[in-house]
Structures are given as structure tokens and as C-alpha cells.
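Trainee: Here you go, sequence then predicted model.
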Amino acid sequence: MSGELIVAIVSVAIAGGALVVAILSAQSAKDQARSAKESAQAANVQASSARDQVMAAREQVAAAREQVAAAERQNELSEQTQRDRAQPYVVADVRASPHSGHLLQVVVENRGNSVARDVRVSFDPPLQRRLGPDSGTFDGLDGGITFLPPGGSLSWHLGTSFSYFAEGQAPPPPSTVTVRCHGPFGEVEPLVYDLSLADFAGQAAEADAGSLAKVEKALRDLTKTVDRWRTGR
């Protein structure tokens, strides 16, 4: 065998080995690429799962904050309700006298559960008193009321109903009533509302069943009964 042939055979062997190495290297690179791709996909899945967990945690924190805020509001509302129940509730009104339905009275009443102090009542425009010669602006409440216990009331004569609604006479204009007072927790929020004497126009003038007029009638009936018994009639 000549030396040239041996060199050729060796060259072919070397080339074949290089080819094998190249093929194996390419396969290894392909496997590495596949593995890298799979790792990247797994990392994406983990990142997505982590984002979902973060979002869920944020939602839980937000829900917890809302629950805390709702509990605080409920607690504040409960405390305010308790305070309101413990405060006085003073109203001023014009009513027909229980003893004479024709007589109108200004009545101030405490419907709350505690003593009302330094009660101030204003009428805008002022009420007008119409009691014959005793007429003019009603000023019975100008000095205020020192205190008014729960269920307590005070009244002042204002005028006879027919004197406000005489034929051809315009009815009194509505008045805005403002009531201020102090309770156990300090100054009570002012109570403001409208009052109209026109509501009494055409109202039946009747004394209630517990008025002095009823008592007087009962005494007269009793006197008549006693007189008949004495005379034998």
C-alpha cells in the first residue's frame, strides 16, 4: 500500500469523525435549546402564577380594609345613635288650648330623654299675639328657658283662632322656627322647620276629653243628682 493511499484513508477517517462530532454537537445544541425553551415556559408559568397570587393578596388586603372601614362606620353610627338618644329633643309649636279650642297657644316641649338647658326659640317672621288689647309681637320666649326636663312643656297664650282668620283678612305668613338647646353632650344641633297658622283655618274648636270644661260639666251633673236625691225627686 502506497503512502498516498494511507494518507487518503486517514483523511477520510478524520473527516468522518469530525462529521460525527458535528452531528453530535448539533443534536446536543438542539437538546439544549429545547431544554432552554422548556425552562423559559416553566419560568413564564411560575411568573404568571406569582402575579395571580399577588393580585389575590391585594384583593384580600382591599377586602380587609373595606371590612375594617365598614366596622368603623358602624361603630361611629352606633355611638352617634346612642348620643342622639341621650340628647334632649325640644320642639316649639302652636296648638289649640285643651281647655278652649278657640284659644291658640305657643307650646315648647321636650320629647327627648335628658334635661334641655338654655333653650332658645326664634320665629322668623315673629308670631303676632292677638288677645284683644294685649296684641303685638309674641315675646314670651325672648329670654329663653333655663331648663326643661324630659316630658316637660311650657305654654303661652297667643290669641283666639278667629282673630287670625277674620273675613277679608290675610292669614299670617308662615314662620321658620329655630330651636336651640344644650344637652349632656353639649350643644344640640339646631332644629329648623316651618310653622303655618293657616293650618288652623276652619279647624273645629273642641276641648279635649280631659279638659276643665269636661270636669266642670261632670260637677254640674253631680250637683244635680245630689239635689234630686235630697228633694226626693
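Mentor: Noted; the coordinates are in hand.
Trainee: From now on I want contacts and neighbour counts done on CA atoms only, so please keep to that.
Mentor: Will do.
Trainee: Show the residue spans covered by the helices in the protein.
Mentor: 3-86, 161-164, 212-231 (DSSP state H).
Trainee: which stretch among those comes nearest residue 152?
Mentor: helix 3-86 (15.7 Å; C-alpha to C-alpha).
Trainee: okay, now residue 106: neighbour count?
Mentor: 20 (other C-alpha atoms under 10 Å).
Trainee: For residue 89, see how far away the residue most central in space within the chain is.
Mentor: Centroid-nearest residue in the chain, with C-alpha atoms, centre = their mean: residue 77, separated by 8.1 Å. Distance, residue 77 to residue 89, using C-alpha to C-alpha, to the nearest Å: 19 Å.
Trainee: for comparison:
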Amino acid sequence: MGAANHLLAVDLRAWTPEDWSAAATVATAIFTVATVGIALAAALYAKQQVDLARQLREEQAQPFVVVDFADNPVLRKGIDFVVENMGQTLARNVKIVVDPPFSSTLDDSGYPLKDSALLTQGIPSLPPRKRITALFDTAPQRYNASLPMRYTATVHFEDAHGKAQEPLTYVLDLSVRYSLLSATEYGMSDAAEALRDISAILKESARDVRDEFRRRRESERDATAGGSGASPDL
């Protein structure tokens, strides 16, 4: 223990100018190394922040194509297939691959969605916030049909400069729609249907009124004819 204390003990009064100069040199070197280390760490941190900021700007400036099912705004209980570019730049050569291929109770109408140009040829260009909708099916008919309720849609597209972007995959599950409570919202189709019903009721009422007037006129005419031909009482 005494030997260790002896080694650690330093008699500064015995230092020569050369010792002080050497110590100052060593201290300066240590301070310089520490300063360089701090400067390198600061530069590395600054570079990381610049890289993150650049990456964020690039991601924000990229197209972002989304596909989903949505309520049709006009047809009550109608289901739309929606394609939208929610990014800030143009999307090019948008291709949508659906597995299994779409099938709908509306396919018999002659315009099956799976055979449309939207899915077979794709979209040459899709500007930011551009939204494309196509009527896919109606909820009640779909529920009673033996058709798939779950689809996987993969979207391939390029940015405005023609650079291929990472494909985006979406799971489109129609069964979720049947397990949720929702308020009934009446749209233009409901208003039009109500107006048609009112028109039919008014037409029927007008016909009944005309028939009643005709019946009364005929009754009055018959009564008048009968009264004029009767023998007077003696």
C-alpha cells in the first residue's frame, strides 16, 4: 500500500521547466484529441440529421397509391372499388393485381370489373389526390351469394421520373362490413325512389278522383233521365 502511495505521489516542487513543458504538451495533445472527437461526433450527428431530413423529404414527395372498398355515395348499400394516389407527386404505370380475381353479383350486367381496363391495362398516370371509383357490388346481394369475401391487391407503380417503387399490398376484406353497426344514411338514390313512390301515389289518387267524378256524373245523369220519363201522380 505504501509503494502505491509513493507511485501516485507527485512532488510538483521538484519539477523542472522541461517537466512542465512536457506536461503542457501532453495536456494540449489530450485536449486536441478530445476536441477532434467532439467535432467528429457533432459532424456525424449533423450528417445523420441531414440524411434523415432528405429521406423524409423524398418519402413525402413520393406517390402513394391506395386501393380499398368504400360506400357508394349514391347507391344505398353499394360497394365501390377505389384507387387513389394519396401522395404528393405523379404516379405512373399503375398496375393492380388482385388475388383471387374479382367476382361480383353485378358481373351478369355485362361489365365485370375483373375484365375492365382498370385492372387489365392499368393506369398510365395518376396525379396526386386523383381518385378513381368503380361500382363493385351491393352489400345485401353479396351477402347472399357464394362469392369470396377476402381479396389481396398488390399495386405496382413508378414515380414521376419512371423509377419503380416498392409494391404495396392491401388485404380487402368485405366480411368486416357485415360485423359493424352503422347508422342509415339516405342519399340521392333514396330521395329519387321516394319521389317516384310519391308520384305513383299521386297518379293513383288522381285516377281514383276522376273515376269518382265520372261515377257521380253518370249517377246524376241516370237520375235526371229517370225523373223526366216518370208519369205524374194523379
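Mentor: That came through, no problem. Quick caveat: nothing in here was measured; it's all calculated off a predicted structure.
Trainee: that older thread, what lines up with the residue nearest to the centre of structure 1 in structure 2?
Mentor: Under the alignment (TM-score structural alignment), residue 77 of structure 1 maps onto residue 52 of structure 2.
Trainee: which residues sit in contact with that match?
Mentor: Residues counted as contacts of residue 52 of structure 2 (C-alpha atoms under 8 Å, 6 or more residues apart in numbering): none.
Trainee: how about a cut-off of 10 Å?
Mentor: 46, 58 (C-alpha atoms under 10 Å, 6 or more residues apart in numbering).
Trainee: just residue 183 of structure 1 next, same as before
Mentor: 83-84, 86-89, 112-119, 147.
Trainee: Repeat that for residue 84 of structure 2.
Mentor: 64-68, 126-133.
Trainee: Just give me which of those residues are shared by structure 1.
Mentor: Using both residues aligned by TM-score structural alignment, their matches' C-alpha atoms under 10 Å, structure 1 keeps these contacts from the contacts of residue 84 of structure 2: 64-68, 126-133.
Trainee: now those in JSON lines, with distance to residue 216 of structure 2 and neighbour count?
Mentor: Shown next, in JSON lines, are these (distance: C-alpha to C-alpha, whole Å; neighbours: other C-alpha atoms under 10 Å):
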{"residue": "64", "distance to residue 216 of structure 2": "73", "neighbour count": "23"}
{"residue": "65", "distance to residue 216 of structure 2": "70", "neighbour count": "23"}
{"residue": "66", "distance to residue 216 of structure 2": "68", "neighbour count": "18"}
{"residue": "67", "distance to residue 216 of structure 2": "66", "neighbour count": "22"}
{"residue": "68", "distance to residue 216 of structure 2": "63", "neighbour count": "15"}
{"residue": "126", "distance to residue 216 of structure 2": "69", "neighbour count": "24"}
{"residue": "127", "distance to residue 216 of structure 2": "69", "neighbour count": "17"}
{"residue": "128", "distance to residue 216 of structure 2": "69", "neighbour count": "18"}
{"residue": "129", "distance to residue 216 of structure 2": "66", "neighbour count": "16"}
{"residue": "130", "distance to residue 216 of structure 2": "65", "neighbour count": "15"}
{"residue": "131", "distance to residue 216 of structure 2": "62", "neighbour count": "15"}
{"residue": "132", "distance to residue 216 of structure 2": "60", "neighbour count": "15"}
{"residue": "133", "distance to residue 216 of structure 2": "57", "neighbour count": "16"}
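Trainee: and the residues you listed, which of them are in strands?
Mentor: Mapping those onto strands (DSSP state E) picks out 65, 66, 67, 68, 126, 131, 132, 133.
Trainee: would TSV of the helices of structure 1 with distance to residue 104 of structure 1 be doable?
Mentor: Shown next, in TSV, are the helices of structure 1 (distance: least, C-alpha to C-alpha, whole Å):
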stretch	distance to residue 104 of structure 1
helix 3-86	31
helix 161-164	6
helix 212-231	16
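Trainee: tell me the most buried of the ones you listed?
Mentor: Of the helices of structure 1, the one with the most neighbours on average (mean count of other C-alpha atoms under 10 Å) is helix 161-164, at a mean of 18.
Trainee: hmm, who's touching that helix?
Mentor: 96, 101-105, 128-132, 169-172, 197-198, 200-203, 205.
Trainee: Residue 128 of structure 1 pairs with which position in structure 2?
Mentor: Match for residue 128 of structure 1 (TM-score structural alignment): residue 103.
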